[in-house]
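K.L.:
Dropping a prediction and its sequence here:
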Amino acid sequence: MKIIIIYFILLSTVLYSKPVNLTKKEQIWIKNNIVKIGIEQWKPIVYLDKNNKINGLSGDILNLVIKRLNLKTEIINNKWDRLLNDFKEHKIDILPATYYTKQRDTYGTYSDEYVKIKEYIYVKNSNATIKNFENLKGKKVAIIKDYGTIPKIMKKYPSIKIIQTKDLEDSINKLLNNEVEALVDVQLSIENYIHDNMVVGIKGIAQNSFKSAPLYLFSNTKIPILNNILNKGLKSITSKEKSEFIYKWLNKANDIQNLDFLTNNEKLYLKEKRIIKMCNNPNLPPFEFTKNGDINKMEGITIDILNILENKLNIKFKNVATKSWSESQQFLKDNKCEILPFAVKNKERTKYANFTKPYLTLPLAIFTQKNQNIVNGLDDLIGKTISIKSGSSMIPILKAKYKDIKIKETFGVIESLQAVNNGNAYYTISNIPTVSYYMSQSILNNLQISGYMNITASASIAVNNNDEILLTILNKSLSTISQEQSRQIFKKWVGTTLEKTIVDYTIVWNILSVVGIIIIFFIYRQYILKKSNNALGNLVDIKTQELQTLNEDLEQKILKEVEKNKHIQEQLFKSEKMASMGEMIENIAHQWRQPLSVISTASTGIIMQKEFNILKDDKLIDTCNIINTNAQYLSKTIDDFRNFIKGDRVKRIFKLEDEINTFLNLIDSTVKNNNITIILNLEKDIQINGYANELIQCFMNIVNNSKDALKEGSEDNSLIFISTKLENNNIVIKIKDNASGIPKDIKSKIFEPYFTTKHKSQGTGLGLHMTYNLIVDGMNGMIDVNNIKYTYKNKEYIGAEFTINLPTS
């Protein structure tokens, strides 16, 4: 079998049978009437078995409807054409497996459709010319009399000569006797007949001319209440129950195959062997586990897969009872059994077993309690406690990568999950089908997938290393299992397919695309700004040299050069702002990593769930809310940055506290990366009539200087204090650090242009000079700096304190 990549997202419940809400009138009708049901021998769709019980795919569904509605029934068994004639004459009330035709719609009432089946073309093995319906034009084709597909074929291919037969046996005999060149019927039905009657010499051909056709419960038009009752019975059947019926009969049909894929030696081995002893893990749901606690009986995904292999190979897998997984492994070592059906290959096990190719590949996910944050991986969970089964192969891997990881070892998988569910551990790592199974049993009710691992677990069949031929047979037979069979097995054990939800992923991808474009734009703009800054710096050097060489018309030339230098200084002011913008862009890129990661993880998760048709509405809504929250955060960051760079010098009334918060948002990444703690003491509702954008620039220049000084300082804790208050119609803003203060010999120069203690590649020396001009000239305020001693949390510090005084209007 091809490797099956299983992406089953955690399900919180399984759909149980729904109640049948009958009206009083319907209840009375059921009590007072016997329903006559016509059953043909259309095996395995619907038929009477040797005990005269209704059986088959449609039969199972009909039986459940009868049971749920408590119908009293009378069964009439006959050939299809006779049943249909009796139905027209109202001698029969229900035909349970009927195709729709316009003609039938005139004398019967159709229920809701309950299953779809596909017709195949069958020809003799020697026929190599017929491959589709087009090749049947002008040829004779056998079809059971009054079969529902006949009108569709006649309409689309009028030149096909349809020979109506009594039943499927008659159709096959006519094909084998060359009376027709093909027959058309349901694949499941034909394959079943071929197997039961040992028919050889014919082959099936898949056709695309006609889609799979639905089957209906067909009821008497004179009893309209019966159709309403039947529909209510059908609606009571859950997706899970219907999937189990389909799997049951699909499994039987697919098992009817020959052993041409095996060599003669392999066939001889199976003929002599017949029974293969297996040891299972008695407690590994939903893969393999004891049935009702009986260690002699096993069930689960793996057991269902082995059931398919039993029918294919005509052998029996016999369970050797063990009490634990460890005992099962020991039994294989001691030759007490021959296979372990569900085993993950590792170095220790290869000493005594060979492994088939993986037939299951299970993604591992990170599970936390509900409403915890989505994570990008284990790096986001450092410091949190993980619960994991003692002896798990994951433990040494985790300890090697995360030396300080906190591990709570448990007795088993369910105990690990319960530890998270009950709050005794923050997270665990498990495969999704296992958790889905426990959720379906209502054992766990407080878990969610918070992230995915970049590793998977692959399951194989472990075979005793003395039996190479069995290993080869199992590999070949596993490869014949269809993906549809595997899908049905998983639907049976892990959960049901939920109703499809249409999800518009355009918004998600648009957000990611826009964010990507903005990042590229900002990076390019930063490059241009740096290049412009360097060019302007070189221009300053050139003009300074020219000033020194001036020797005639000194006064006029000095005035002219002063004007030029004033222009250059204005350009450098802009350059200083551009440099701040470059640093802010770096901050923003840093701040976006986490929300972008969350958006990517969340959107990938819902796409994955949608692909498997198991996306729940509440999960979709929660995930979209997460994406929206993070998108709003990105949008706010863009707005803050845009407001800063647009440069409009508009005087307006603004709240000081709001602008300080905007400033802090812009430098958030720088603060975090340099381990700086910001302590705020802001008076509420202070309003300024001024230039908010320029004030933010001043804050940024002051804090950047503090940051650089703190880097060079010796304090363990880097602190910056920002306080605001209103005094005598003046607004006082104070910003101080604990970087040991400004040396006395340079304190008086820090507001002078081009004064800097940094290397020339790190600063222009215009930051605080610009701040001084913006405060004093631009806002009619004052700015001063002093070294102060102060105490914070019982510890004495020394630092520089900038004091800004601004008028309120």
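P.N.:
Happy to help now that I have it. Treat the numbers as computed from the prediction; the structure is a model and nothing was measured.

K.L.:
When you work out contacts or count neighbours from here on, use the C-alpha atoms and nothing else.
P.N.:
Fine.

K.L.:
Could I get the full set of helices for the stretch 601-750 of the chain?
P.N.:
Under the criterion DSSP state H, counting those that start in this stretch, the stretch 601-750 of the chain contains helices at 617-645, 656-666, 668-673, 692-712, 744-747.

K.L.:
Just give me the residue closest to the centre of the protein.
P.N.:
By Cα atoms, centre = their mean, the chain has its centre lying nearest to Gly605, at 2.2 Å.

K.L.:
Report the contact partners of that one.
P.N.:
If a contact means Cα atoms under 8 Å, 6 or more residues apart in numbering, then Gly605 has no contacts.

K.L.:
Same question for Ser324.
P.N.:
Counted by Cα under 8 Å, 6+ apart, Ser324 has contacts Asn281, Pro282, Asn283.

K.L.:
between the residues you listed, which is nearest Leu360?
P.N.:
Nearest to Leu360 among these is Asn281, at 16.0 Å by Cα to Cα.

K.L.:
Pull the number of nearby residues for the nearest residue to the closest one once chain neighbours are set aside.
P.N.:
Nearest residue to Asn281 in three dimensions, chain neighbours excluded: Trp325, at 4.6 Å (Cα to Cα, 6 or more residues apart in numbering). Using other Cα atoms under 10 Å, Trp325 has 16 other residues around it.

K.L.:
Just confirm Trp325 contacts Phe289, I think it does.
P.N.:
No. Using Cα atoms under 8 Å, Trp325 makes no contact with Phe289, being 10.4 Å away.

K.L.:
will you turn the helices of the stretch 601-750 of the chain into TSV that also has distance to Glu576 and mean neighbour count?
P.N.:
As requested, the helices of the stretch 601-750 of the chain are exported to TSV (distance: least, Cα to Cα, whole Å; neighbours: other Cα atoms under 10 Å):
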stretch	distance to Glu576	mean neighbour count
helix 617-645	12	16
helix 656-666	16	18
helix 668-673	17	17
helix 692-712	9	19
helix 744-747	21	11
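
K.L.:
Can I get those helices in JSON lines including distance to Thr73?
P.N.:
JSON lines is the format used below for those (distance: least, Cα to Cα, whole Å):
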{"stretch": "helix 617-645", "distance to Thr73": "40"}
{"stretch": "helix 656-666", "distance to Thr73": "74"}
{"stretch": "helix 668-673", "distance to Thr73": "75"}
{"stretch": "helix 692-712", "distance to Thr73": "84"}
{"stretch": "helix 744-747", "distance to Thr73": "103"}
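
K.L.:
take a look at this one as well, against the first:
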Amino acid sequence: MRILWLAILISLELLSASIDFSEEEKLWMEQNRVVTYVGDPDWLPFEAFDDKGNYVGIVADLLKHIEKITPLKFKIMRTSSWQDSIETMKSKQVMMMSQSKDYNTQTTELLSEIYYKNPIVIVMNHKQRYVSSLYNIKDKKIAISSTEGFFKKIKEKYPAIKFVEVKSIKEGLQSVVFGKSDAFVNTLAQTSYAIAKRQLNDLRIVGRTDMYTELGFGISSEHPLLKSIMNKALNNIDPNIQNDILSKWIQQKYVEKPDYTAFFVALGVFFVIAVIVLILYIKVQKETEAKIHAQYKMLEQQSKMASMGEMLDAVAHQWKQPLNAISMYLDLMKEDFDDGIVDRAYIDEMQKATHSQITHMTTTLSEFRNFFRPNADVVEFNLLQNIESVLLLTKDEFLKNDINIEVDVDANITIKGNENEFKHLVLNIINNSKDAFNENDVKNRSIFIRATKNEEAVSMEIEDSAGGIPENVIKRIFEANFTTKSASKGTGIGLYMSSQIVEKMGGKLSVENINNGACFFINFSIS
């Protein structure tokens, strides 16, 4: 008997030699050699029971490897459904179960280290191009499984999207195949496995969301030492072994030979474009700084400096989306390259999409340079085009602040004056509205820009729903250096310079509180 006990102790030391278990953890493993476990009986590629009753999948392979590097043995309890597995865990019939981090927050179980971050992806028809965000397809019918742990999290993040609820991955994919839905949202591992298994060649993964499901093991609160043992075991698994396990179940295999030449040509093209864009951006920054030091000395120049910071933020925000899109193109190209589906047509499509993003960035850059280019010329310019030029640069900033801008201006209206100065006028007024929305914490945020022309005058209105201007302030807002904002947010120059610009153009600027907001009136006499 003593010899048997000694053999057990020696075996335990050998198995755990490479893992730094505490004496308390070793004693627990001596007393609990078999760990009872329950999982989802139908959740491939992570876990399931095959036709012969064998427990298979990513989790099954992970547990087998943990048995090799620790003294633990896992007894897998078979259930009829995931709900049955949950009840088995709740009733303390087992020590451990498979869980996502989202689901674990709804339980009293302990959660182990995360062994896999499973990105949530978008599936559409194979002809669909890359989709960078769910907001890009918010007007389409998007299916989502209401049984998934991430269901509530997705609904909360995208409240404006009306999702089509389905009961399973199979139902979600079929809804896209048969045209009941335009897209289906689910995890990468399960989706790619289901598409390959069912040979749904008309579908493809067209993009990722910025959300993940994090997978680990839920451990009974009665066994906290089991949690620390599992954490050490999971952290001790060689990354190559873990990758082999994941790729065995997740990667799709193709017979076609990858076109390495096309891939590296596309990568080189992107690198050259990225360098050119970076050089242009640095050049514009230097030119802008030089103009600030050399020219902005008087009150009018101070107003431009105040708005330049906001415009630079707007341009940077405008660039963030296309840069993210280009980055995602590369990620998607790498994944598709690994899957062997990169061909000449694919590279042409990716190149076209990348050029589209670069064109958008170049247009924004050109508008930015024109906005701050000094120009004292008095010219006749198109009012609608002038306004749209300002909104192009500030679009993302106002979207970020949930502000809707509606423009109702006759495309044929022209006025005479300094075109760039008038852009500053429009920018000053809508920026004041943006600040008022945030300071007053207004929920429904709208700005209306209207203009009409008759035989006598051109009349323009910029109206917001930000709650209006206090009556004790409204009479002074066009005074120089008058502001109700903190020093970090206001200089008291913007509206004063706006009134000066209008007067120099022979017009009049006034303001009134109407319809739970403020309305600025700009009038130019045609005579």
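P.N.:
Yes, it's here. These numbers come from a predicted model, not from an experiment.

K.L.:
just to revisit the earlier point, ok, now which ones touch the residue nearest to Asn281 of the first structure?
P.N.:
Asn280, Asn281, Pro282, Asn283.

K.L.:
Show me what it aligns to in the second structure.
P.N.:
Matched by TM-score structural alignment, Trp325 of the first structure corresponds to Trp82 in the second structure.

K.L.:
ok, now which ones touch His613 of the first structure?
P.N.:
Small correction: residue 613 of the first structure is Asn, not His. Counted by Cα under 8 Å, 6+ apart, Asn613 of the first structure has contacts Thr497, Leu498, Glu499, Lys500, Thr501.

K.L.:
Report the two of the residues you listed separated the most.
P.N.:
Greatest spatial distance in the contacts of Asn613 of the first structure: Thr497 and Thr501, 11.3 Å, computed using Cα to Cα.

K.L.:
list the helices and strands the host helix or strand of Gln526 of the first structure packs on?
P.N.:
Using DSSP states H and E, Gln526 of the first structure falls within helix 506-549. The contact analysis (3 or more Cα pairs under 8 Å, 6 or more residues apart in numbering; DSSP states H and E) places helix 506-549 of the first structure against helix 554-611.

K.L.:
Report the inter-axis angle for the helix it packs on versus helix 506-549.
P.N.:
160 degrees (axes from the mean of the first three to the mean of the last three Cα atoms, to 10 degrees).

K.L.:
taking the contacts of Asn613 of the first structure one by one, which sit in helices?
P.N.:
Residues of the contacts of Asn613 of the first structure located in helices (DSSP state H): none.

K.L.:
Was I right to think Lys140 of the first structure contacts Ser171?
P.N.:
No. Here Lys140 of the first structure lies out of contact with Ser171, judged by Cα under 8 Å, at a distance of 11.3 Å.

K.L.:
Comparing the two, which residue is more hemmed in?
P.N.:
Looking at Lys140 of the first structure and Ser171 with other Cα under 10 Å, you find the greater number of neighbours at Ser171, namely 25 against 19.

K.L.:
What is the lengthiest strand in the second structure packed up against?
P.N.:
Secondary structure of the second structure read by DSSP state E shows that its longest strand is strand 203-219. With contacts defined as 3+ Cα pairs under 8 Å, 6+ apart, the secondary structure elements packing on strand 203-219 of the second structure are strand 96-100, helix 101-104, strand 110-111, strand 116-125.

K.L.:
Quick check: what element follows it along the chain?
P.N.:
With secondary structure assigned by DSSP H and E, strand 203-219 of the second structure is succeeded by helix 224-236.

K.L.:
average gap between that following helix and the first structure?
P.N.:
Mean deviation of helix 224-236 of the second structure relative to the first structure after superposition (mean Cα distance after the TM-score superposition for the first structure): 4.6 Å.

K.L.:
quick one: the helix or strand just after that helix to the first structure mean distance?
P.N.:
Next in sequence after helix 224-236 of the second structure, counting helices and strands by DSSP H and E, comes helix 239-250. For helix 239-250 of the second structure, the mean deviation from the first structure after alignment is 1.9 Å (mean Cα distance after the TM-score superposition for the first structure).

K.L.:
In the first structure, which residue range corresponds to helix 239-250 of the second structure?
P.N.:
Going by TM-score structural alignment: helix 239-250 of the second structure matches residues 483-494.

K.L.:
what's in contact with that stretch?
P.N.:
Counting by Cα under 8 Å, 6+ apart, 1-2, 4, 8, 240, 243-244, 246-247, 250-251, 286, 300-301, 304-305, 433-434, 436-437, 440, 497 sit against stretch 483-494 of the first structure.

K.L.:
starting at the chain centroid, how far to it?
P.N.:
19 Å (Cα atoms, centre = their mean, to the nearest Å).

K.L.:
buried subset of the contacts of stretch 483-494 of the first structure?
P.N.:
Neighbour counting with 16 or more other Cα atoms under 10 Å marks 1, 8, 240, 243-244, 246-247, 250-251, 286, 300-301, 304-305, 433-434, 436-437, 440, 497 as buried within the contacts of stretch 483-494 of the first structure.

K.L.:
The nearest residue to Lys92 of the second structure once chain neighbours are set aside: how many residues sit nearby?
P.N.:
Of all residues not flanking Lys92 of the second structure in the chain, Ser220 sits nearest, at 7.4 Å (Cα to Cα, 6+ apart). A total of 21 residues lie near Ser220 of the second structure under the criterion other Cα under 10 Å.

K.L.:
ditto for Ile30 of the first structure
P.N.:
18.

K.L.:
That one sits in which helix or strand?
P.N.:
Ile30 of the first structure belongs to helix 24-32, assigned by DSSP H and E.

K.L.:
Could you tell me where that helix falls in the second structure?
P.N.:
Residues of the second structure matching helix 24-32 of the first structure: none, counting by TM-score structural alignment.

K.L.:
got the buried residues for that helix?
P.N.:
For helix 24-32 of the first structure, burial by neighbour count (16+ other Cα under 10 Å) applies to Ile30.

K.L.:
try stretch 717-733 of the first structure
P.N.:
When burial is assessed from 16+ other Cα under 10 Å, stretch 717-733 of the first structure yields the following buried residues: Ser718, Leu719, Ile720, Phe721, Ile722, Ser723, Thr724, Leu726, Asn730, Ile731, Val732, Ile733.
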